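Chemist: Quick one, fold the following:
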Amino acid sequence: ELRKALGDALPGEVRAGGRRSAVVTGELRSGRRAPVLAGTLSARLRQKQRNHRVESLLTRKVEPASAMAWLLGALPYPTAELDYAWRLLLKNHPHDSICGCSIDVVHREMETRFDKVEQVGKGLLERAEAALDRRLRAGGTEFVVVNCGPVRRGGLVEAVAPDADHLTVRAAAPGDATSASQAARWTAGEGAGDLGVPCQEVAAGGEDTVFDLELSPLQLRGLLPLLPGREILGMVVDQVRLSRPEPGRARIELVLGDREVGDLDMTALKEEVRALISDPAVQRVRVLGRRSRERRVIFLAEDVPGLGWRRYRVEAAPGGRSEGSARPDGPDRAAAAVTQGPQGPGLENDVFRVVVRPDGTLDVTDKRSGLTYPGLHRLTDGGDRGDLYTYCPPPEDHIVSRPLRRVKVRVVETGPVRATLEVTALYRLPVGLSADRRRRLRDRRHVVEMEVVTLVSLVAGEALVRLRTVFDNRARDHRLQAVFPVPRPFDSHYALSHFSVVQRPAVEPVGDGGAWAELPSGTWPHRGFFGAGGLTVFAPGLPEYAVVGRGEGLALTLVRSVGWLSRDDLENRPGHAGPGVATPEGQCPGRHELEYALSVHRGDWREAGAVDLLGRLEPPLLCLSRAGPSQTGNGGPGGAHGDGGDPEVRPVGPDGTLRAAGGLLELRVLEAERPDAVVVTAVKKSFEGPGDGETCRLVVRLVNLSPTCATVLFEAGAGACLGPPERLDLAERPARGEGAEPSWELRLDPWELVTVGLPLAPAGGPDGLPPRLKGYTG
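Modeler: Below is the predicted model of the structure:
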């Protein structure tokens, strides 16, 4: 008998059956009775990567940043724009679309939708960042790191630095005004305390001359009305320097950048220029425009409050020492650094030591346990005669797993925040399959060379080896994987799934295989990480992995190239799975850029802290940087064109000074198997609002990725106008029943997904804005 029951009615229906019910665990994923079509996990992987990036943009940055700006009274929440973006993105999610198994024209249309969603998302994020910047920044060279999640955290941050020969980052002390700061430990030998922030320059733009004009005062006076704002030739005026280098001549130097740096009063500037050229002694004026020497630095932000901020400052380092200089007592043990060994350069931080072998594979030593995992990240390429639905190797396959010659290793970054090596390997691959599709072509006329460049990085204090691989795919009908062997075979492996972590067998029992609708492919899905045998691989946006052999290792799929929507001549799946249509774009030709990481450790994903490490790869942090003060006259800071800011809306402390750090809402895990097992998946404004009679709420969705119960505590920031959270259903309506009463403390069952809403109290400001939070002027 088959009965239909949903939700709360399900237990009663089970009891009413009068029989002892069997308990089935696992994923119920098998090709014994119906095809699984697991090959769709790796079909058109670039679109799956892009979908992940766009989803992450909306959920991890745009929605929470917009909610913060809304809570601060800085910006109406963009409900209509986000609704448009989500509806457009969902049009890319039908199973034949996001799975990559449709005709080529459908997937071209998907790219257009991705473009639109990304454009909307970036525009909304820029708007939210600008609103937060107006509320939170202190001006000058100060900038603010914003945490878009309610869990206190830190992470790797990139910021724009001023034009100076030597730089340092200073962090304001907790609870102090922004004037109270301590020097970065990498630049100040004395006075560096626990709040020191390692800082490293990663890029410096050139100083290309954009224009160089020789004008008379009359010509220049006629040009001034044509400059209504800061934009010139598609760039932005960031700095202006006026000078008179010699008698009868004046010089106006404009520094141009891609974004506004500081505040610049163009009206007052024009008045200064008019006063300069009104002097009868000035006969000629040289107007020079050059691109700014924009410098970008990375540093590790620490302890940023939930839905909050921490202030930093980039400035010239004292004593002419660079940000990468060692301290007087030697380099910090937690720093990331390049090492030299018998086989060439390697990497090291306080957790891992990485050595690059001549064949490009990596030996990673866990300094905590002393264990070494040799030969990691071996690129392996094999044939694929399957289709977009199913992977099927040719009977006479040819596996390419070694480069043509010794790899080239180049030092890219030396630390102390991040150390990076560039590993370049050249592979010779069969260009495709034979006419009967039973073997890979191997003669000299039918091979292509493929250069693979991998950036291998260690970040200070981080238990991750970060990898970024780039290649130009010129071969057809093949699958490229990154293989990670483990020292001892494993019986099972784990993977992050939808709101759970699943355990899977290393080998699927098949029997004679005759009764299967589709034979097991050996590949599995994941939603961020997978692992076994003391190794975890993190690959958000690359959803397919495989077990090597009978548990000797794991393999991440980097690209799978096939040219048919469906075929009916596959050994592991009888008959068609769809129309027998050629899909040449399914070969995925062209440039591929992939980012992933690995970690070695004792135990499983819990001991590895895999959930926390995944968050470090994509931290929900924004950097509101306006580093580099505007300059006038002799090039000094300040003056009429300095960074005036908006002091009437800045966050302040009890004594009226600018606060060094603060937050709107923080989530603390009180009881759990691991504190990082509770993961926040959404922070946004509720669907309803005061306009339709409903309470305006801040919505937080979280999941307990643990087989044990967890208790979390919500803490609203000082003066935040938020009431205690109440449970909501997935439609964001108040839940009913036991445990539905509002409470600052929330208990989560194992693997439970919960949505809560924190009502604004009092509700409703003008134009959809909440009332100004207490502790904020304006």
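Chemist: When you work out contacts or count neighbours from here on, use the C-alpha atoms and nothing else.
Modeler: Fine.
Chemist: which parts of the lengthiest helix in the chain are buried?
Modeler: If you go by DSSP state H, the chain has its longest helix at helix 104-136. Residues 104, 107, 110, 113-114, 116-118, 120-122, 124-125, 127-136 are the ones in helix 104-136 that count as buried (16 or more other Cα atoms under 10 Å).
Chemist: report the angle between the axes of the helix or strand harbouring V144 and helix 104-136?
Modeler: Per DSSP states H and E: V144 is located in strand 142-147. With axes from the mean of the first three to the mean of the last three Cα atoms, to 10 degrees defining the directions, strand 142-147 sits at 120 degrees from helix 104-136.
Chemist: what's in contact with strand 142-147?
Modeler: Outside strand 142-147, the residues that touch it by Cα atoms under 8 Å, 6 or more residues apart in numbering are 133, 136-137, 153, 157, 301, 304-314, 620-627.
Chemist: Could you pull out the buried residues of that strand?
Modeler: E142, F143, V144, V145, V146, N147.
Chemist: mind putting those in TSV, distance to E726 included?
Modeler: Below are these laid out as TSV (distance: Cα to Cα, whole Å):
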residue	distance to E726
E142	38
F143	35
V144	31
V145	29
V146	26
N147	23
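Chemist: this one next, for a side-by-side:
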Amino acid sequence: MERTVYVVPHTHWDREWYQPHELFRWRLVQMIDELLDHMERHPEYRCFNLDGQSIVIADYLELRPENEGRLRALIEAGRVVIGPWWVQPDEFLPSGESHIRSFQRGIRFAERLGGSLRIGHCADQFGHIAQMPQLMRQLGLTSACLWRGVPDGIPGWSFWWEAPDGTRIPVLYLRNSYSSGWRLPADVEDFLERVRRQERDLRKGLPALLMNGTDHSRMEPHVPELLARAAGRGYRFELATLAEYERAVLAAGIDEVVHRGELRSPDRSNVLAGVLSSRMVLKQRDFEVACALERYAEPLELLAHLHGGPDGSPALRHAWGLALENTPHDSICGCSVDQVHREMLPRYDRAEQLAMQVARESAAHLIRRMEVPAQGGLAVFRPVQGAPAAIEADVPAAWAAFDALRLPGGEVIPFTLEPLGGGAELLREDVSPRGALRHLDFLREQRYDVHAIEAMDWELGDGHLRVTTTVGPDITVIDDEGFRAEVRSIVRAGLAETAEVAVRESERARLTAVLPPARAAGLELAVPIHGAAAGLEPAPGGRRLRSGRFDVRMSGASLRIRDRETGLDLDPALVFISEGDRGDEYNADILDDGVDEPVSVTVRGTRSTPAWQELQYTLVYDLPARLGPKRRRRSRRERVLEPVDVAVRLWRGLPLIEFRVTVDNLAQDHRLRALVPLPFEPERLLTENHFYVAERPLAPPPWNGESAEQPPTTFPQKTFAAVEAGGRGLALLNRGLPEGELADWRGRKALALTLLRCVGWLSRPDLRSRRGGAGPTVQTFDSQCPGRHRFSFALAPYAGGWHAAGIAPLAHGWAFPPIGWATNGHEGSLGSWLPLAGLEGDAALSAACRSGADGAPLVRVYGGPAGGRVTVDVPAAGSAAAARVDLLERNPVPLAGEAGSRAFDLRPWEIATIRFEPAERP
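Modeler: Model (predicted):
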């Protein structure tokens, strides 16, 4: 029988990589212009797959809006195929929610233009997360199509891929890459030889595949004629879409091979593991912006909406678009030219600005309707339930008269107050009385320029009118229209002969406190009170901290920690190590020259407050300045002194030790890591990843002796990694530091956390960790990461297993801390506790937001390792009808319940989305 060979014309379009976005976009416009012209004139060139991401169409139409009709006609006819992603992201670095939003946006955009591909096309991502089969199935996708990360243990061209929850999806394996049919020769014999190379390990009856394209490739117009000439030579050729190839593979049968979990093996294709730590500032900014969107802005906007609040969805939709533009694998991975990554930072800034403004406006709607006593209060939004959490908030300096907060449930917690300054005069001007009125006319929407108005006062004496406006970050209730009316009546009555106006900043202080576990995600009012809480005992010495659980002390250059609850002794508890890195942005290539002994140690002292104790010290390392000229070792004579400032903090009521580290990076070509030497030989290694916690092997897999890339020893993580042995464990929590490793240090195992990986090349062809280049050999100075960097991480010892010890909620409560706004005393109809979403059962909250399709309230959760019965309670949703829906918010299964409470069953690690019918707006 003739084997059918499917030839799939396509392109894989990196929006930015070795050129910035606008230059690649101009090439895209030229490519699509040529494609439209050719396909309209040549019906035999029947189809073209425009990558797996819809954003390239939006990019094109911004410059060619007049061609939307032409493009739409080809999409509706099934000849041009787009979707299902919005962008093709790196899978390990962005959040799980960002993947869901990328798919939702991509599919909905493609459907509006005529139809979306229903295959999870993942052409070039650097490996694949374990939960991707579940995400794809819940999005209505019928298979995954991918290349990188597949191990040698998978023999053929298709297999079943199983997620941690048990969901399976068939995989169309691009065994010879997405470039297997690029630049097809015009000569038939040469072409047939190319075809025969695609048949290795291809079982009888299964179709062959040629992917006719590659990165930024244009169409090859000669292909239909070439296939016609090659017909009858032992093969049947089809110019086809991926969907047509999928139908043929499914009809022939998927190989009965099951792969469980993530795909991150370099056995057959590079997974470029070093991108987890290239340009770490991008990873940190992505974490911060995702937190602002997912943990603050969306939940607060939903809570305000359920209480009749403003519509922040247009701003959030745009903010998500900006954030998603930074998630493609060549962008967030930090493996492009410097200009690309410089352009990413303003996108992050703009997305964060919008997210935090929506969070503030939503909180203001709720706060102004709360009943607040005369002394004012702190409105605190808790994004995570089930664990204590520290809050740091900006409050009026006058709160120095108080020393504790009373929570809605009656709990009283001490706080620490530190002066922040403020009080500056922004404006003082002598004006006429009517000039004072004109000044007030510009103070609208409780704003003065970029400042929020906190208070407005007038004073009249001896015919002189003084109008003073106080501005600051608080959300206050003031009657600005009534104030204007009072001043207007004074001026109209002729009581003022002269006037002056002034605007000043309020005096500020930084409040820090530890809040007990929240009953639900929601907004609560904490009221400042006096004399209700005692402070901690002073720190026992200039080199030592002591709490009810932990002893922390410096001994020479070594930090030592004892946990009296578990009996763990960490000695040393923290080591910084700089190793030479002759790698590039894709892969580390570490030299055996680690520097972990500082040349000087300065203990700057300890502080003890009612909320926390802190030990501060500075280590200075004598490091080689860079690689030597032959790149074989680091420079010996040229050296730099690199300071590392460390603040170790014990929070009152938090079962962890927090580290705040500042590094002034002066060295090049090195990797800087924080190591936690372990007091036991680990038996289990666990990492939080997207929607589940993975148990990882204690040793990396061996090299197969053939692959171009060595197997990665580092692992991807979200907010924590943990090791366990003998009924005890140690978790290392982080904020936006996605690369960890179970490393060797002086004959012991250590948990390693990468802080910086500093290299000077996009790609190098001369590495030991990877044969050949992974991109163009271009120098990238910014990837040396010069300048000041700040990092936050924490250690949490525990007894038993991580799940029973509550490590996941503890890590989330620390990584996504509460935020708060001070407010003044005022009347209101709402109480002091406004819950948004509460969970009962083995599950965690992933999202509380409104639908991007119709604005309906949504709550998304995922099960833990036990699964079982879960109850989601959204009190403000009231008696609204609710249903469990898929990730496109379709296929509803009604859920019975009342007062916003719904119960259902979850498999371990299963993702569930609950949709509440939108209420009628007044």
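Chemist: Give me the TM-score for this pair.
Modeler: The TM-score (TM-score structural alignment, normalised by the length of the first structure) is 0.78; 672 aligned residues with a Cα RMSD of 3.6 Å.
Chemist: Now for the residue lying closest to A532 of the second structure once chain neighbours are set aside: which residues touch it?
Modeler: The shortest distance from A532 of the second structure to any non-neighbouring residue, by Cα to Cα, 6 or more residues apart in numbering, is to A404 (6.4 Å). Residues near A404 of the second structure by Cα under 8 Å, 6+ apart: V412, I413, P414, F415, P528, I529, H530, G531, A532, A533.
Chemist: corresponding residue for F114 of the first structure in the second structure?
Modeler: Aligned against the second structure by TM-score structural alignment, F114 of the first structure finds its counterpart in Y348.
Chemist: wait, its match sits on V289?
Modeler: Yes: using Cα atoms under 8 Å, Y348 of the second structure makes contact with V289 at a distance of 6.6 Å.
Chemist: Report the set of residues contacting both of these two.
Modeler: With Cα under 8 Å, 6+ apart as the test, Y348 of the second structure and V289 both reach A323.
Chemist: Narrow the contacts of A404 of the second structure to those in strands?
Modeler: V412, I413, P414, P528, I529 (DSSP state E).
Chemist: Grab the nearest non-local neighbour of the fourth one.
Modeler: Spelled out, it's P528 of the second structure. Nearest non-adjacent residue to P528 of the second structure, counting by Cα to Cα, 6+ apart: L405, 4.5 Å away.
Chemist: likewise A716 of the first structure?
Modeler: By the measure of Cα to Cα, 6+ apart, the closest residue to A716 of the first structure outside its immediate chain neighbours is L665, 4.4 Å from it.
Chemist: host element of M136 of the second structure?
Modeler: Going by DSSP H and E, M136 of the second structure is in helix 132-138.
Chemist: In the first structure, what stretch matches that helix?
Modeler: So helix 132-138 of the second structure sits over no part of the first structure, by TM-score structural alignment.
Chemist: circling back to that earlier point, surely the residue nearest to A716 of the first structure touches E715?
Modeler: Yes: using Cα under 8 Å, L665 of the first structure makes contact with E715 at a distance of 5.7 Å.
Chemist: of the two, who's got more company?
Modeler: Counting neighbours by other Cα atoms under 10 Å for L665 of the first structure and for E715 shows that L665 has the greater number, 23 against 19.
Chemist: contacting residues for the more buried one?
Modeler: Neighbours of L665 of the first structure in contact, by Cα under 8 Å, 6+ apart: P150, G306, L307, G308, F714, E715, A716, G717, A720.
Chemist: could I get the residues you listed as JSON lines with secondary structure?
Modeler: What follows is the contacts of L665 of the first structure, written out as JSON lines (DSSP: H, G, I helix; E, B strand; the rest coil):
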{"residue": "P150", "secondary structure": "coil"}
{"residue": "G306", "secondary structure": "coil"}
{"residue": "L307", "secondary structure": "coil"}
{"residue": "G308", "secondary structure": "strand"}
{"residue": "F714", "secondary structure": "strand"}
{"residue": "E715", "secondary structure": "strand"}
{"residue": "A716", "secondary structure": "strand"}
{"residue": "G717", "secondary structure": "coil"}
{"residue": "A720", "secondary structure": "coil"}
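Chemist: which one of those sits closest to G26 of the first structure?
Modeler: Taking Cα to Cα as the measure, G26 of the first structure lies nearest P150 of those, at 31.7 Å.
Chemist: Report the spatially nearest residue to that closest one, omitting neighbours in sequence.
Modeler: Using Cα to Cα, 6+ apart and skipping residues adjacent in sequence, the residue nearest P150 of the first structure is G306, 3.9 Å away.
Chemist: Also A919 of the second structure?
Modeler: That would be A880: by Cα to Cα, 6+ apart, it lies 7.1 Å from A919 of the second structure.
Chemist: give the contact list for the one you found.
Modeler: Going by Cα under 8 Å, 6+ apart, A880 of the second structure touches G900, F916, E917, P918, A919.
Chemist: can you tell me which of these are in helices?
Modeler: Among the contacts of A880 of the second structure, no member falls in helices (DSSP H).
Chemist: Out of those, who's the most crowded?
Modeler: For the contacts of A880 of the second structure, neighbours tallied by other Cα under 10 Å; top is F916, 24 neighbours.
Chemist: Which position in the first structure pairs with that one?
Modeler: That one, F916 of the second structure, aligns with L758 by TM-score structural alignment.
Chemist: residues contacting that match?
Modeler: Counting by Cα under 8 Å, 6+ apart, L758 of the first structure has contacts R697, L698, V699, L722, G723, P724, P725, E726.
Chemist: Then L276 of the second structure?
Modeler: Counting by Cα under 8 Å, 6+ apart, L276 of the second structure makes contact with L93, C333, P716, P738, E739.
Chemist: go on, R60 of the first structure?
Modeler: R60 of the first structure sits next to C148, G149, P620, T681, A682 when contact means Cα under 8 Å, 6+ apart.
Chemist: now with 10 Å?
Modeler: V54, N147, C148, G149, E618, P619, P620, L621, V680, T681, A682, V683 (Cα atoms under 10 Å, 6 or more residues apart in numbering).
Chemist: Which of these are buried? Put it as a ChimeraX command.
Modeler: Buried residues within these, by 16+ other Cα under 10 Å, are selected in ChimeraX with:
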select :54,147,148,149,619,620,621,680,681,682,683
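Chemist: Just the ones of the contacts of R60 of the first structure in strands?
Modeler: The strands, defined by DSSP E, take in N147, L621, V680, T681, A682, V683 from the contacts of R60 of the first structure.
Chemist: Turn these into CSV, including distance to E81 of the first structure.
Modeler: Shown next, in CSV, are these (distance: Cα to Cα, whole Å):
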residue, distance to E81 of the first structure
N147, 22
L621, 22
V680, 23
T681, 20
A682, 17
V683, 16
